[in-house]
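Student: sequence and computational prediction follow.
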Amino acid sequence: MKEKTAQDRAAGAVMGAFIGDALGVGPHWYYDLEEMRRDHGPWISGYTEPKPGRYHEGLKAGDLSQAGIILRMLVESLIGCGRYDEEDFCRRLDEELLPLLDGTPVHGPGGYTSQSIRELWRQRVQQKLPWERTGGYADTTEAIERTLALAVRYAFDPAQLAISVTNNTVLTQIDNVVVSMTVAYCAVLGLLVQGQPLDDKLSGKLMELVKSGALPFHAVTAADLKPPRAGDLDPPRAGKFASPDALLTPSYMAAAAADPEIRIEPAWKVSIVYGMPCAVYHMLPAAYYLAARFRDDFESAVLHAVNGGGQNQARAILVGALVGAQVGLAGIPERFVEGLTEGVALRRLATQLAAPVGVPE
């Protein structure tokens, strides 16, 4: 089997996220699983059209939601500028997205506008606040759903990854725990794009980046979480997140997925174990678990993410990126690209964004 390149893994991560987003359009936010099965059958195996009265009514099977549209905007900005240019991305939001919104949930491109983007509209359009003051307190994964593009672009530069993801996140979400968990997910994705496995050793590698100063998390323990020694001082870095715990979750989930005495069957019930709601602390453990369990099987990973109900769209986006990075673009079944609206164009964007990844600048 041909060895996957960093560019293939990077493109797979972005394409996996687009696919995960579109898979969630039809069955998004069913908290009654029996109702979801009645509307979409016993097993959702591909793109579906939303039923009348559901969140993305009016979209077609394979369309992107607003989350996917915003991700595409950031990808296009990164490609156009060759780097993360916050002014360019904010200009795109000001010109291409915010004028199409009115601050209500069921309005705007993608059929539904999330809480953090509604708050952004109110502060940016109604109150005319500068971008430095537009962040709100939504405790969701909405920032992750776009900043994963930054994780891909800066996969081999974890310090720049952390800075750019933090700066982009606070445009819409300023809760420090949410920001830290967003940066942690992106740091995980960056290592997967590098070719590191999602296993029980990954968190140790992330902690080494903390020790080196590349990731701005607070840590008082020594290697392998051993207690600090007398006289040890906190490293003198500004902007530290309160704890490194968000970096430890992935390896615990990977260990659970690999432990034969810990079984979640069928795997979609991970949504019941960790919770169906939208909050980041429900979403990330489930996403890490599915991405570790189906690390070589993109189809199973994203379909179990979708069939778990609740905030299954976000779950599928996060899982799609993590597993896409592990299988690479070549490992994503072609049917998911063929059924995706503008799938060829989105694949081209994913490939363009991936081109400089891992190449010395």
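Tutor: Ah, there it is.

Student: going forward, measure contacts and count neighbours with C-alpha atoms only.
Tutor: Will do.

Student: and Val344, what does it touch?
Tutor: Residues near Val344 by Cα atoms under 8 Å, 6 or more residues apart in numbering: Val337, Glu338.

Student: which element is it on?
Tutor: Using DSSP states H and E, Val344 sits within helix 343-354.

Student: tell me which stretches of the stretch 201-350 of the chain form helices.
Tutor: Ranges of helices in the stretch 201-350 of the chain, per DSSP state H, counting those that start in this stretch, are 202-212, 245-258, 270-274, 280-293, 298-307, 312-327, 334-338, 343-354.

Student: list the contacts of Val337.
Tutor: For Val337, the contact set (Cα under 8 Å, 6+ apart) comprises Ile19, Gly343, Val344, Arg347.

Student: again, 7 Å this time
Tutor: Going by Cα atoms under 7 Å, 6 or more residues apart in numbering, Val337 touches Gly343.

Student: for it, give its distance to Ile144.
Tutor: 22 Å (Cα to Cα, to the nearest Å).

Student: please apply the same query to Leu120.
Tutor: Computed as Cα to Cα, the Leu120 to Ile144 distance reads 16 Å.

Student: who's more crowded, the two?
Tutor: Ile144 (28 against 24; other Cα atoms under 10 Å).

Student: surely that one touches Thr182?
Tutor: Yes: between Ile144 and Thr182 there is a contact at 5.5 Å, judged by Cα atoms under 7 Å.

Student: got the contact list for Asn307?
Tutor: Here Asn307 is in contact with Trp43, Ile44, Trp268 (Cα under 7 Å, 6+ apart).

Student: quick one: contacts for the first one?
Tutor: This points to Trp43. Per Cα under 7 Å, 6+ apart, neighbours of Trp43: Asn307.

Student: and the second one, by the same measure?
Tutor: Ile44 is in contact with Leu303, Asn307, counting by Cα under 7 Å, 6+ apart.

Student: mind checking how far it is from Tyr55?
Tutor: Noted for Ile44: a distance of 17 Å to Tyr55, by Cα to Cα.

Student: what's the answer for the first one, then?
Tutor: As judged by Cα to Cα, Trp43 and Tyr55 stand 20 Å apart.

Student: what's the answer for Asp94, then?
Tutor: Distance from Asp94 to Tyr55, by Cα to Cα: 24 Å.

Student: looking at those two, which is more packed in?
Tutor: Tyr55 (22 against 15).

Student: just to be sure, that one is in a helix?
Tutor: No: assessed with DSSP: H, G, I helix; E, B strand; the rest coil, Tyr55 is coil; it does not lie in a helix.

Student: that one touches Thr113, doesn't it?
Tutor: No: distance between Tyr55 and Thr113: 9.5 Å, which falls outside the contact criterion (Cα under 7 Å).

Student: take the one below as the second:
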Amino acid sequence: MTDNQQAAVFGAFVADALSLGVHWVYNTGVIDKKFGRVERYYDPLTSYHKGKKAGDFTHYGDQMLVLLESVSETGRFEALHFSRTWRHFFEDYAGYFDKATKATLEKMNAGGDLTECGSDSDDLAGASRLAALLPAYPDDPEQFADAARDQTAITHANPLVIASADFFARTLAVVLSGKPPVAALEETLAARFADSPIARQITMGLESRERDTRETIAEFGQMCSVDAGLPGAVHLIARYPDDFKTAMVENVMAGGDSSARGSLAGMVLGAAHGMAAIPEAWISEMAAGQRIKALLTP
């Protein structure tokens, strides 16, 4: 993998780890009071991530690592292998089980086809794992986009979430081809998503690039849904196309579901600027940092 490809993967993971401290804290005044400006990893403030420590992942990042390990083991995305690995991971998981996870596991445990048990959740988190697929398809945008949609559907069979994964996978491929982040967003929207049900959310994000991030994400909604998270992720890329660190910090400071929108923005901005743009401490102090490096090394 090239430096920029590795940075796309690490960008997604560090965004999740940075989010852990204030994930699902919706009152931004509490973030300010408890942490000031979040520029390093913290133990989680809420009870949702009980037992987690600074440098760990949220349950989203944990699932992204499961996907990366599955891809590393098989050399490609195999829906059945990922489904089995994902299901096994949750057998003794001590972290948070969100509604999508519970619904998917319920269908799996009832005997459903493991590759067709995805929930109907519209949470953007189903798409936010897709950076983990890049090692299998670093130079094949079409297969990468196919795999992004398929991995999403394993847990989130909602068309909006699947379309979001497709959009960000294709945007990432354009960035890795050498286009600047905003140009890549606009090109992908015009080429394939102008008539998509997520076109409005993408456009909202692009049109907000000159606005304050905290106010903008509050207006879009800090929630987990595609309606809120997708324009928020696009905003972060469009607002900070040349500043990975600031984008990640401002994402966390905006509160709510900072992990899902941050992982997608971190992936794209990491791809644009390479490993040098990611603070070294965010990698060295990430609990799974060495594991991820090993998985990305042939």
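Tutor: Arrived safely. From a predicted model like this one, the values you see are computed outputs, not experimental measurements.

Student: what's the TM between chain one and chain two?
Tutor: After superposition, the two chains reach a TM-score (TM-score structural alignment, normalised by the length of structure 2) of 0.90; 298 aligned residues with a Cα RMSD of 2.4 Å.

Student: how far does the helix holding Val344 of structure 1 sit from the chain's center?
Tutor: Distance, stretch centre to chain centre, for helix 343-354 of structure 1: 17 Å (Cα atoms, centre = their mean, to the nearest Å).

Student: list the buried residues in it.
Tutor: Gly343, Leu346, Arg347, Leu349, Ala350, Thr351, Gln352, Leu353, Ala354 (16 or more other Cα atoms under 10 Å).

Student: then stretch 16-29 of structure 2?
Tutor: Under 16+ other Cα under 10 Å, the buried positions of stretch 16-29 of structure 2 are Asp16, Ala17, Leu18, Ser19, Leu20, Gly21, Val22, His23, Trp24, Val25, Tyr26, Thr28.

Student: now, which of those sits nearest Gly55 of structure 2?
Tutor: Closest approach between the buried residues of stretch 16-29 of structure 2 and Gly55 of structure 2, by Cα to Cα: Ala17, at 5.7 Å.

Student: a helix runs through that closest one, doesn't it?
Tutor: Yes: using three-state DSSP, the assignment for Ala17 of structure 2 is a helix.

Student: identify the residue of structure 1 aligned to it.
Tutor: Using TM-score structural alignment, the equivalent of Ala17 of structure 2 in structure 1 is Ala22.

Student: do you know how far the closest residue to its match other than its chain neighbours is from Ala292 of structure 1?
Tutor: Counting by Cα to Cα, 6 or more residues apart in numbering, Ala22 of structure 1 lies nearest to Leu64, which is 4.9 Å off, once chain neighbours are set aside. Distance of Leu64 of structure 1 to Ala292 of structure 1, computed by Cα to Cα: 25 Å.

Student: also Glu208 of structure 1?
Tutor: For Glu208 of structure 1, the distance to Ala292 of structure 1 - Cα to Cα - is 21 Å.

Student: more neighbours, the two?
Tutor: Of the pair Glu208 of structure 1 and Ala292, Ala292 is the one with more neighbours under other Cα under 10 Å, namely 27 against 14.

Student: to which residue of structure 2 is that one aligned?
Tutor: Residue correspondence, TM-score structural alignment: Ala292 of structure 1 in this structure matches Ala238 in structure 2.

Student: is it true that that match touches Leu206?
Tutor: Yes: between Ala238 of structure 2 and Leu206 there is a contact at 6.0 Å, judged by Cα under 7 Å.

Student: so which of the buried residues of stretch 16-29 of structure 2 is the closest to Ser225 of structure 2?
Tutor: The closest of the buried residues of stretch 16-29 of structure 2 to Ser225 of structure 2 turns out to be Trp24 (Cα to Cα; 12.8 Å).

Student: residue contacts, the closest one?
Tutor: By Cα under 7 Å, 6+ apart, Trp24 of structure 2 lies in contact with Gly255, Gly256, Asp257.

Student: that one in helix, strand or coil?
Tutor: Of the three states, Trp24 of structure 2 takes coil under three-state DSSP.

Student: against Leu80 of structure 2, how distant is it?
Tutor: As judged by Cα to Cα, Trp24 of structure 2 and Leu80 of structure 2 stand 31 Å apart.

Student: export the buried residues of helix 343-354 of structure 1 to TSV and tack on distance to Gln160 of structure 1?
Tutor: Below are the buried residues of helix 343-354 of structure 1 laid out as TSV (distance: Cα to Cα, whole Å):
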residue	distance to Gln160 of structure 1
Gly343	30
Leu346	25
Arg347	25
Leu349	22
Ala350	20
Thr351	21
Gln352	20
Leu353	16
Ala354	16
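
Student: tell me which of those is nearest to Gly195 of structure 1?
Tutor: Distances from Gly195 of structure 1 to the buried residues of helix 343-354 of structure 1, taken by Cα to Cα, are shortest for Ala354, at 13.9 Å.

Student: got a list of what that closest one touches?
Tutor: Gln7, Ala10, Ala11, Arg153.

Student: trace Arg37 of structure 2 over to structure 1, please.
Tutor: In structure 1, the residue equivalent to Arg37 of structure 2 is Trp43, according to TM-score structural alignment.

Student: which of the three states applies to its match?
Tutor: coil.

Student: tell me the spacing between it and Met73 of structure 1.
Tutor: According to Cα to Cα, Trp43 of structure 1 and Met73 of structure 1 sit 32 Å apart.

Student: got it, and Tyr252 of structure 1?
Tutor: Relative to Met73 of structure 1, Tyr252 of structure 1 is positioned 33 Å away (Cα to Cα).

Student: cool, Phe294 of structure 1 as well?
Tutor: Phe294 of structure 1 is 29 Å from Met73 of structure 1, where distance means Cα to Cα.

Student: next one: Ser243 of structure 1
Tutor: The gap separating Ser243 of structure 1 from Met73 of structure 1 is 32 Å, by Cα to Cα.

Student: corresponding residue for Gly195 of structure 1 in structure 2?
Tutor: Correspondence of Gly195 of structure 1 to structure 2, assessed by TM-score structural alignment: Gly178.

Student: and the closest residue to that match other than its chain neighbours, how many residues sit next to it?
Tutor: Using Cα to Cα, 6+ apart and skipping the chain neighbours, the partner closest in space to Gly178 of structure 2 is Ala272 (7.7 Å). Around Ala272 of structure 2 there are 27 other residues, counting by other Cα under 10 Å.
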